[in-house]
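[1] Build me a model from this:
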Amino acid sequence: MGRYARNFVCLVAFIVVAACSSSQPSGAAPYAAIVQDARTGEILLAENADTRLHPASLTKMLTLYIAFEEIQRGRLSLDTMVTVSKNAASKPPSKLGLKAGQKISVRHLIRAAATKSANDAASALGDHIGGSEAGFARRMDATAKALGMRNSTFKNANGLTASGHLSTARDMNTLGRRLFFDFPQYYNIFSRRSTDAGLATVRNTNSRFLDAYKGADGIKTGFTNAAGFNLTASAERGNVRIIATVFGGTSTAARNAKVAQLLDIGFKRAPANAPTQVPQAPSYSAHVEALMAEADGLPEVEGGAGKTIRLQMAVAKSPRPAARPDAGRVAATELAVAAIEDSIAAALAEAVAAPPPPGTLDAQAVAMADGAAVTGPAIAPPPPRPESLVAEVVATEAPAQVVVAAAVDVPPNTAPEAGTLDAQVVALGGAATLDGQAEQFAALPDGGMVDDGLMVSAPVQVAAMAMPAPPPAPKRNAPIFDRVADAPQAQPMDEPVVIRLSTSSARHWGVTLGRFNSRSEAERLLLKTQLAESATLNDGLRKVVQRGGGYEANFMGLTQDQADLACRRLQARAVQCFAMGP
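    Predicted structure coming up:
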């Protein structure tokens, strides 16, 4: 018996020694960590970074990435109502408390999955998008491969322990970086300490780390018995952003302390200024695109999940609008149009106007335009002489009158009008000069004087009337006015064409619609949003700002009321929007 007892003890000791000396199987490392410069993607520290471990709720980062992708493609919106499946409602805590058949918006499911890490909310999203848990798992594997996550395979949307549901610290760090660059408009949800999830206000499971570490703004925690305490965290200080992932922490406090230590190492090793290299958009094969677009096959039954039919609503083509003309052409066009309008108005006014009164300048102008001779106003003849004086003059100067009449050859029917210069010349008998008048005056008896001193002789009277007069004005064939030389006109200055309001007069506010991988994506969203929301954004200036490796789509030049109203209206239509103040 003693020998058997000794042999048994030796055998047990041998087994214990062999078990303690054997190496751990591949893929079962309890701890893994990685630190990465988010701007360049450079790995600053890695330990067991490619060992496949249980990711736990870090899985929800991929579930949320796919949900954001569906919203971007137009197959979902934040206000889409999801019917909770029995599979989702049956998930263990942490959970929101969803019931099978209940309807809840995508917005509230995203908030619950991102902050509270609710398993039922994540599964509801996955079942709605993929049609079933297995269908969504295939979608997760395809998306992970397109994102460069080479060592990850997924079986569910929430991260609960399942055979084959494994990932690595490197892959999860890659996913966290893609969330930041690919969907900056939704990234802020990971830094919220609490949020409204529809059924309740939920707190962030990462609040302790967010409050304790300076610059921390996300991303996701995870815990299961098989995985331990996991965390993918991101922090920004100055121009540097670092992302770190830890698998296999022993407690929340130990995990947070380890991540803080890794981030400190990252900020020390990363250069202060480094070019931002935005990762390329994921490229899916035709097979995966078909998988992403297919509708689920769930029946519409009471208490079960509702069948979802998805429509392709993404904008396939968005041509750029025609370029605006330059300011000089616009000003010249406006002047030409104004001149044409003035000419038309003047012609219409002339056509309907009453004829001008006779004898006026306007009447003369009209007559000249019609080719008629221009005549001045009639000159009133002088008043006739008293008959007694006329008779006396005739009796006294009869011979002279006869002589004058004989000397003047007046054609018949051409007697000049009384009182005119021609009539005076006829009366003088052709003596229109001063010498001729003087001779006639000297031939009169008594010099043509009467007792009362009144000059009554015809020659004297005619001489007085025939005083040299200014020569008559030449006849005009030109217009009745003298053309004044046109003064040189100053060339009109090209006035600038105002196409947007200035940011002065309290227009220092704006709104941002998020950050995008390329400038064209940001510009396309700005144009689409302004066309759809012209009531509030028509006065805003579309502006794309390159920042943090992406392109922010902003509307600037708004008042505070306009910015707040625009965001409320856009958020009501499931468009992410945040107001920016001065």
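[2] C-alpha only now, for contacts and for neighbours.
    Noted.
[3] where do the strands sit along the stretch 151-300 of the chain?
    Listed in chain order, the strands found in the stretch 151-300 of the chain under DSSP state E, counting those that start in this stretch are 194-196, 201-203, 216-224, 228-237, 240-249.
[4] Can you tell me which of those is most buried?
    The highest mean neighbour count among those belongs to strand 240-249 (a mean of 27), with neighbours defined as mean count of other CA atoms under 10 Å.
[5] Mind giving me the packing neighbours of it?
    Applying 3 or more CA pairs under 8 Å, 6 or more residues apart in numbering; DSSP states H and E, we find strand 240-249 packed against strand 32-37, helix 169-182, strand 228-237, helix 252-269.
[6] Tabulate these (CSV), appending distance to L348.
    Conversion of these to CSV gives the following (distance: least, CA to CA, whole Å):
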stretch, distance to L348
strand 32-37, 76
helix 169-182, 64
strand 228-237, 72
helix 252-269, 80
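[7] of those, which approaches I189 most closely?
    With CA to CA as the criterion, I189 lies closest to helix 169-182 of these, at 11.1 Å.
[8] Run the angle between the closest one and strand 216-224 for me.
    Counting by axes from the mean of the first three to the mean of the last three CA atoms, to 10 degrees, helix 169-182 points 140 degrees away from the direction of strand 216-224.
[9] Please generate a structure for the following sequence too, so the two can be compared:
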Amino acid sequence: MKGAFRGLAVALLFSASALPVAAANLDTIAAQAILIDMETGTVLFEKNADQRMPTSSMSKVATAYMVFERLKEGRLSLDDTLPVSEQAWKVQGSKMFVELGNNIKVEDLIRGVIIQSGNDACVVLAEGLSGTEAAFATAMNKRMKELGLNATNLMNASGWPDPDHYSTARDLSTLAVRLIHDFPEYFHYYSEQEFTYHGIKQGNRNPLLYRNMGVDGMKTGHTEAAGYGLIATGKRNDRRLVMVVNGLPNMQARADESARILEWGWREFDNYALFKAGEIVDSLPVWLGEAETVPLTVEQQVKITFTHEQRRQMKVTLVADSPVEAPVAKGAKLATLRITAPDFQTLEIPLVASAEVQRKGLFGRVAAAASHMLFGAPDTAKPAAEPAKAQ
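    Have a look, this model is predicted:
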């Protein structure tokens, strides 16, 4: 397995702050794969995650993102209706079976895209939002770049095969995280197991929804060029994992391999909260300050995804120049918290002053100078901070 474990201390994946580390051994028959912990952004496993690949219907998540964004902005409503053009009606592949000339509710079209993987529903939405599918693809590419999908190019709304329609497993995982994070009010459509339109009932194509393993999304894909793929996400013990696999040989392999990778991620790793936002981590002595010490804190929660063995051998060290000369401004970066563990790239987190320390007045400074001349400089050697405890 390619070196594939990325640790992110305090933010989501799309903050682009991850650090590469080697993970526990895992292999897969998928041509491309990635597995991440959504809360910490840690990449638990990856294989060819930056390799360009056809997206097939997995890029319908991008179409849904554009629709959800329009809904959230109030420029579209679930009860609005959109007309079915001949272009949408005659589209090939998986279908919702829209009727030519009919006007269809946006909410039905959303279910047609997500549950039934309807290429026709994608075209109706694209034309309704942008006039033409080509214009929609242009707008979608612009938005995807803004979301950080720099290795993605989409030529249509459905994922219909096109040599210039491609993405990567990493980009699709980033998109999945953004959709879950940005539109929790609409995410429930991905867990719905069936939808009936025009008297035709179709089941959700995501095989993991039926396995009672905590999976609640997102989207399958298949073309001859791409093989079988799946963007999957699920939550267990408050840990949400997001996985992308592609290039699998058949539907059964897609279901079994996806389930195996997710189960491995939940079993082998856990999240450890080391410090809460604003929690006092340590303190430093202050030279010529009205207070003798200044407390140090982290500005955001520090939570890290580790294997159980990595957590057991984790070490936390405070790195700082000491003492600090007054005045000290609240929020000033004064030190670094260094976190190490086996097979884990060293992570450094800034520590800031949690309070202001004013400089002593003239008489105080004179007294301090006299003390320094008489007794020498104070001993400022600072031991390493004790390892933080998981919360």
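[10] Which of the helices and strands packed on strand 240-249 of the first structure has the highest mean neighbour count?
    Of these, the one with the most neighbours on average (mean count of other CA under 10 Å) is strand 32-37, at a mean of 26.
[11] Mean deviation, the helix or strand that it is followed by versus the second structure?
    The C-terminal neighbour of strand 32-37 of the first structure among helices and strands, as given by DSSP states H and E, is strand 43-47. Its match in the second structure and strand 43-47 of the first structure itself, once the structures are fitted together, sit a mean 0.7 Å apart by mean CA distance after the TM-score superposition for the first structure.
[12] Next secondary structure after strand 43-47 of the first structure?
    helix 59-73.
[13] Now do the same contact list for the counterpart of R205 of the second structure in the first structure.
    When the first structure is aligned by TM-score structural alignment, R205 of the second structure is paired with T205. Contacts for T205 of the first structure were tallied using CA atoms under 8 Å, 6 or more residues apart in numbering; they are T115, K116, S117, T221.
[14] Recalculate using a threshold of 10 Å.
    When contacts are counted by CA atoms under 10 Å, 6 or more residues apart in numbering, T205 of the first structure touches A114, T115, K116, S117, F190, R193, S194, K220, T221, G222.
[15] Tell me, how many residues neighbour the nearest residue to the first one once chain neighbours are set aside?
    To tie it back to what came earlier, the one meant is A114 of the first structure. Of all residues beyond its chain neighbours, the one nearest A114 of the first structure is F190 (6.3 Å), with distances taken as CA to CA, 6 or more residues apart in numbering. The burial count assigned to F190 of the first structure is 22, neighbours taken as other CA atoms under 10 Å.
[16] can you tell me which residue in the second structure aligns to F190 of the first structure?
    Match for F190 of the first structure (TM-score structural alignment): Y190.
[17] Go ahead and confirm its match touches G203.
    No: with contacts defined as CA atoms under 10 Å, Y190 of the second structure does not count as touching G203, sitting 11.6 Å away.
[18] which residues do those two both contact?
    Residues touching both Y190 of the second structure and G203 comprise I115, with contact defined as CA under 10 Å, 6+ apart.
[19] if we can go back for a sec, the residue nearest to A114 of the first structure contacts G218, doesn't it?
    Yes: with contact defined as CA under 10 Å, F190 of the first structure reaches G218; the gap is 4.9 Å.
[20] Overlap in contacts, those two.
    The contact sets of F190 of the first structure and G218 overlap at A114, T115, N206, S207, L210, A233, S234 (CA under 10 Å, 6+ apart).
[21] residue contacts, L230 of the second structure?
    By CA under 10 Å, 6+ apart, the contact list for L230 of the second structure reads 33, 55-58, 169, 205-208, 217-222, 243-248, 254-255, 258.
[22] one more time with 7 Å, if that's ok
    The contact partners of L230 of the second structure, taken as CA atoms under 7 Å, 6 or more residues apart in numbering, are M58, K219, T220, G221, V244, V245, N246.
[23] what do you get for V123 of the second structure?
    V123 of the second structure makes contact with A88, E133, A157 under the criterion CA under 7 Å, 6+ apart.
[24] pretty sure the last one contacts V124?
    No: in this structure A157 of the second structure lies outside contact range of V124 using CA atoms under 7 Å: 9.5 Å.
[25] now the strands: where do they sit in the stretch 1-150 of the second structure?
    Read by DSSP E, counting those that start in this stretch, the stretch 1-150 of the second structure holds these strands, from start to end of the chain: 5-7, 19-21, 32-37, 43-47, 81-83, 103-105.
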